[in-house]
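>>> Got a sequence here, can you model it:
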Amino acid sequence: MVMEKTRDVLVIGGNRYFGKRLIARLLAAGDRVTVLNRGSSAPPAGVTHLIADRDDEDALRAALGPRTFDVVVDQVCYTPRQAAIARRVFAGRTGRYVLTSTVEVYEYEDSPAPVSEAAVDPHDVPVDLELPWDEPEFLDSHYGEGKRQAEAVFAADPEFPYTAVRVAHVLGGADDFTGRLDHYTHRVRTGEPIAVPRTNHPATYIHVDEIADFLFWTAGQDFTGPVNAASHGPLTTQDLCAALAAHIPSGNAVFRTAAEGETSPFSFARSYGMDNSRAEKLGYVFGDARRWLPRAVAETLGKDN
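Presented below is the predicted three-dimensional model:
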């Protein structure tokens, strides 16, 4: 019988939501897991903990010492500056670098059909390291741009073995810290109007457990470049609210039209769907969003009980 090789895996960030689920899957598979963060929260038992500010290149190198890794999963790379530091530090130190990216890289795409990875080619994305990436307000308002440029930094080095997982909107779990589904829960319970654009387009989603599964699977593959991660079947704001209302006695969703920029978290004035066929051709099978949505809603509502 051929024994599977035990991998050395570094997770940067990852102490909450689907990051901690990924770590649990790596540990269950027998991988040696190291978690690197700024020390603000302790990682789960069974991992090696390194403390460093990833924005400080010298501190990052010092924390890593001579360590090398089979795989690095970077959960918290938000800017091209962070990507540039990571590319320099981890060049020759890992056989695979998995960047957790986002559907927001497609924020300027407006296609009625789900968009493929080719819609945003990181090789064509200009990088500006001089933008005020250190300013929280700027970074928050340029989240998609920061991820686009981070991808571009990794893609610029053909020898750097990276892949960028473009994650759909994540739902599920009692530990969802974003508050986005809570926004709808409150309004469905109280009947307070839910702001949507005049034409409310659907988006693609993924369950918190499914994205953890996908990242775990991706860590063991050898493909490179961007890959979309989304469940089958787009959902609208109305779909989300209907699922909530089914779990809330006397729940009622009331919608009102609002100007763009004043709408609720999962309401979109343009199409926001991703084509997941690349991942499926590579061998991953996604679930159906409408099948897991009731479970995601029940998990979210469970934290209020």
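>>> Going by C-alpha atoms from here, please, whenever you check contacts or count neighbours.
Noted.
>>> Contacts for stretch 203-222, please.
Contacts of stretch 203-222 with the rest of the structure, by Cα atoms under 8 Å, 6 or more residues apart in numbering, involve 17-19, 21-22, 25-26, 71, 73, 96, 98, 165, 167-173, 229-236, 268, 271-274, 284, 286-287, 289, 292-293, 296.
>>> swap in stretch 46-59?
By Cα under 8 Å, 6+ apart, stretch 46-59 touches 27, 32-39, 42-43, 60, 63-64, 81-82, 85-86, 89.
>>> What is the end-to-end distance of it?
24 Å (Cα to Cα, to the nearest Å).
>>> Equivalent analysis for stretch 105-124, please.
Across stretch 105-124, first to last residue, Cα to Cα, it's 13 Å.
>>> do stretch 199-213 as well
34 Å.
>>> buried set for that stretch?
200-213 (16 or more other Cα atoms under 10 Å).
>>> Secondary structure element holding Y108?
Y108 is part of no helix or strand when elements are defined by DSSP states H and E.
>>> For burial, what's the neighbour tally of it?
Burial of Y108 is recorded as 12 neighbouring residues (other Cα atoms under 10 Å).
>>> and if you look at G144?
G144, neighbours per other Cα under 10 Å, totals 21.
>>> Give me the most central residue, this protein.
V167 (4.3 Å; Cα atoms, centre = their mean).
>>> So which residues of this structure form helices?
Remark: helices assigned in the chain by DSSP state H are 18-28, 57-64, 80-90, 136-141, 143-155, 180-190, 208-219, 237-245, 277-282, 289-302.
>>> got a list of what A86 touches?
R54.
>>> do you know how far it is from S101?
For A86, the distance to S101 equals 15 Å [Cα to Cα].
>>> same check, this time on A118
Distance, A118 to S101, by Cα to Cα: 15 Å.
>>> Which of these two has more residues huddled nearby?
S101 (28 against 9).
>>> can you pull the contacts of the more buried one?
Here S101 is in contact with K147, E151, A164, V165, R166, V167 (Cα under 8 Å, 6+ apart).
>>> among those, which two are most distant?
E151 and V167 (13.3 Å; Cα to Cα).
>>> Check the burial of T6 by counting its neighbours.
Neighbours of T6 (other Cα under 10 Å): 11.
>>> Verify the stated contact: it with D31.
Yes - T6 is in contact with D31 according to Cα atoms under 8 Å; the separation is 5.3 Å.
>>> Can you get me a residue count around L282?
L282 has 13 nearby residues by other Cα under 10 Å.
>>> and the gap between D124 and V227?
On the measure of Cα to Cα, D124 and V227 end up 16 Å apart.
>>> Among those two, which residue is more densely surrounded?
V227 (24 against 11).
>>> hmm, back to that, give me the buried entries from the contacts of stretch 46-59.
27, 32-37, 43, 60, 63, 81-82, 85-86, 89.
>>> Which members of those residues are the farthest-apart pair?
Farthest pair in the buried ones among the contacts of stretch 46-59, by Cα to Cα: L27 and R81, 30.4 Å.
>>> quick one on the thing from earlier: distance to A243 for the buried residues of stretch 199-213 - can I get that in JSON lines?
Shown next, in JSON lines, are the buried residues of stretch 199-213 (distance: Cα to Cα, whole Å):
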{"residue": "N200", "distance to A243": "17"}
{"residue": "H201", "distance to A243": "17"}
{"residue": "P202", "distance to A243": "15"}
{"residue": "A203", "distance to A243": "16"}
{"residue": "T204", "distance to A243": "16"}
{"residue": "Y205", "distance to A243": "14"}
{"residue": "I206", "distance to A243": "15"}
{"residue": "H207", "distance to A243": "14"}
{"residue": "V208", "distance to A243": "17"}
{"residue": "D209", "distance to A243": "19"}
{"residue": "E210", "distance to A243": "19"}
{"residue": "I211", "distance to A243": "21"}
{"residue": "A212", "distance to A243": "23"}
{"residue": "D213", "distance to A243": "24"}
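>>> Another sequence for comparison is provided below:
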Amino acid sequence: MRNILVLGGTRFFGKRLVERLLQDADTQVTILTRGITKDGFGGRVNRLNVDRTDAKALAEAVGDTVWDVVYDNICYSPDEAAAASRIFAETAKRYVLTSSLSVYDPGPEILREADFDPLSYPLRLGAKEDFNYQEGKRLAETVLLTQAAFPAAAVRFPIVLGTDDYTKRLHFHIEHVLKGKAIGIPNPGALISFIRSDEAADFLYGLGFSQLAGPVNACSDGTLAIGEVLNIIGQKTGREAVVLSETAAQDMSPFGIEESWYMDTAKARGAGFRFLKLAEWFPELVRELATELAASLRDRE
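Model (predicted):
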């Protein structure tokens, strides 16, 4: 029986990961959250309700249980990573940290794992509120990959999309186009990576069985320019996007990067992982969301 702990796991790709793990008959899944968000798993999972930023409470909750894999979807600071390194030092056989494309600075060239090296990055400790998102993730990687006694991997995901995306970043663009509202795009030619939520969950699942360690990029095959994103939305809605280089803050695109920001996945592919083709799933997701949002807008009228 494999014993799996998921920190997070009640929404988006974390929830999909738990569902994937539960398909295996020989797997016991425990989710650790604050207990605020209902998960819908019923009696299929064990639950630990605790604030993971409280190191003492976290240690008491997990005790000396041995975990085949610990998935950490909610680590945003070096303090949280340091606590995990101590608490799971003798009980985690493998640790998978959800990290981010955000550890990289945008730029014209494709981004490889070596472009941010957590093993040589200057270590500073601090809580989530002491750092911006990028720095928090950089330092979390640095702590786990240099100080932890257990084997660890840090998965660098780009923006994750899906019908279940609670941040509704793609929804934002589609709704603006449907309403004829201008969207602020600083650089329509900037290239970006994406990954679909079920694809992200499948990658995390597979990584639990892999020996792959250290930082690893994971994204769908291919890129889209931000302008192409709007063109696809225009095709699926039958309406042309209104794009400006600058708008009011609330109308600036969540994808509105000034430079390209996309990743190479050779390391993951070299370990046997395969990814979906962005050009195949992205238009279909836009179509699905556009149909849903158009109906919602009609209902509001």
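>>> coming back round to it: ok, which of the helices of structure 1 comes nearest G261 of structure 1?
helix 136-141 (11.9 Å).
>>> Give the other helices and strands that that closest one contacts.
Helices and strands touching helix 136-141 of structure 1, by 3 or more Cα pairs under 8 Å, 6 or more residues apart in numbering; DSSP states H and E: there are none.
>>> Sitting in strands, which of the contacts of stretch 203-222 of structure 1 do you find?
V71, V73, V98, V165, V167, H169, V170, L171, A229 (DSSP state E).
>>> Trace the second one over to structure 2, please.
For V73 of structure 1, the aligned position in structure 2 is Y71, judged by TM-score structural alignment.
>>> For its match, give me its contacts.
Taking Cα under 8 Å, 6+ apart, one finds I4, L5, V6, L7, Y95, V96, L97, T98 in contact with Y71 of structure 2.
>>> Kindly recompute the last result at 6 Å.
V6, V96 (Cα atoms under 6 Å, 6 or more residues apart in numbering).
>>> Please report how far it lies from G14 of structure 2.
9 Å.
>>> per the alignment, K147 of structure 1 corresponds to what in structure 2?
By TM-score structural alignment, K147 of structure 1 lines up with K137.
>>> Quick check: the closest residue to its match other than its chain neighbours vs E129 of structure 2, distance?
Closest residue in space to K137 of structure 2, ignoring its immediate chain neighbours: Y76 at 5.6 Å, by Cα to Cα, 6 or more residues apart in numbering. Per Cα to Cα, Y76 of structure 2 is found 9 Å from E129 of structure 2.
>>> for A268 of structure 2, same thing?
Applying Cα to Cα to A268 of structure 2 and E129 of structure 2 gives a distance of 32 Å.
>>> Between those two, which is the more surrounded one?
A268 (20 against 10).
>>> can you tell me which residue in structure 1 aligns to that one?
Under the alignment (TM-score structural alignment), A268 of structure 2 maps onto A279.
>>> Ok, L224 of structure 2 next?
Match for L224 of structure 2 (TM-score structural alignment): L235.
>>> do I185 of structure 2 as well
Per TM-score structural alignment, I185 of structure 2 is aligned with V196.
>>> go on, A84 of structure 2?
Checking with TM-score structural alignment, A84 of structure 2 has A86 as its match.
>>> can you tell me how far that match sits from D8 of structure 1?
18 Å.
>>> for A62 of structure 1, same thing?
18 Å.
>>> who has more neighbours, these two?
It is D8, of A62 of structure 1 and D8, that has more neighbours when counted by other Cα under 10 Å, with 18 against 12.
>>> Who are the contact partners of that one?
Per Cα under 6 Å, 6+ apart, neighbours of D8 of structure 1: R32, F69, D70.
>>> Then T68 of structure 1?
R93, T94.
>>> who are the neighbours in contact with the counterpart of P265 of structure 1 in structure 2?
Under the alignment (TM-score structural alignment), P265 of structure 1 maps onto P254 of structure 2. With contacts defined as Cα under 6 Å, 6+ apart, P254 of structure 2 has no neighbours.
>>> ditto for V9 of structure 1
V33, F69, D70, V71, V72.
>>> Selection in ChimeraX covering whichever of those residues are buried, please.
Of these, the buried ones go into a single ChimeraX selection, burial set by 16+ other Cα under 10 Å:
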select :33,69,70,71,72
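>>> Dump the contacts of V9 of structure 1 to a markdown table, plus distance to P158 of structure 1.
Formatted as a markdown table, these follow (distance: Cα to Cα, whole Å):
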| residue | distance to P158 of structure 1 |
| --- | --- |
| V33 | 27 |
| F69 | 19 |
| D70 | 18 |
| V71 | 17 |
| V72 | 17 |
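>>> Among the contacts of V9 of structure 1, which one lies nearest to K303 of structure 1?
V33 (29.1 Å).
>>> counterpart of that closest one in structure 2?
So, by TM-score structural alignment, V33 of structure 1 is matched to V29.
>>> Need the nearest residue in space to its match, chain neighbours excluded.
I4 (4.9 Å).
>>> Kindly state which residue of structure 1 is aligned to that neighbour.
Using TM-score structural alignment, I4 of structure 2 pairs with V9 in structure 1.
>>> now, which of the contacts of V9 of structure 1 sits nearest Y143 of structure 1?
Nearest to Y143 of structure 1 among the contacts of V9 of structure 1, with distances taken as Cα to Cα, is V72, at 21.8 Å.
>>> ok, the closest one - contacts?
V9, L10, V11, Y97.
>>> Can you tell me the number of residues neighbouring T257 of structure 1?
Quick note: T257 of structure 1 (other Cα under 10 Å) scores 15 neighbours.
>>> Pretty sure it sits against P197.
Yes - taking contacts as Cα atoms under 6 Å, T257 of structure 1 lies within contact range of P197: 5.4 Å.
>>> any common contacting residues for these two?
By Cα under 6 Å, 6+ apart, no residue touches both T257 of structure 1 and P197.
>>> A86 of structure 1 and P234 of structure 1, how far apart?
Separation of A86 of structure 1 from P234 of structure 1 (Cα to Cα) stands at 34 Å.
>>> Kindly report the same for G273 of structure 1.
Distance, G273 of structure 1 to P234 of structure 1, using Cα to Cα: 7 Å.
>>> In terms of neighbours, single out the busier of the two.
Shown here are G273 of structure 1 and P234; by other Cα under 10 Å, G273 has more neighbours (27 against 21).
>>> Quick check, the more buried one in contact with P114.
Yes - here G273 of structure 1 reaches P114: they are 4.5 Å apart, a contact under Cα under 6 Å.
>>> Just give me the neighbour total for L111 of structure 2.
Neighbour number of L111 of structure 2 under other Cα under 10 Å is 20.
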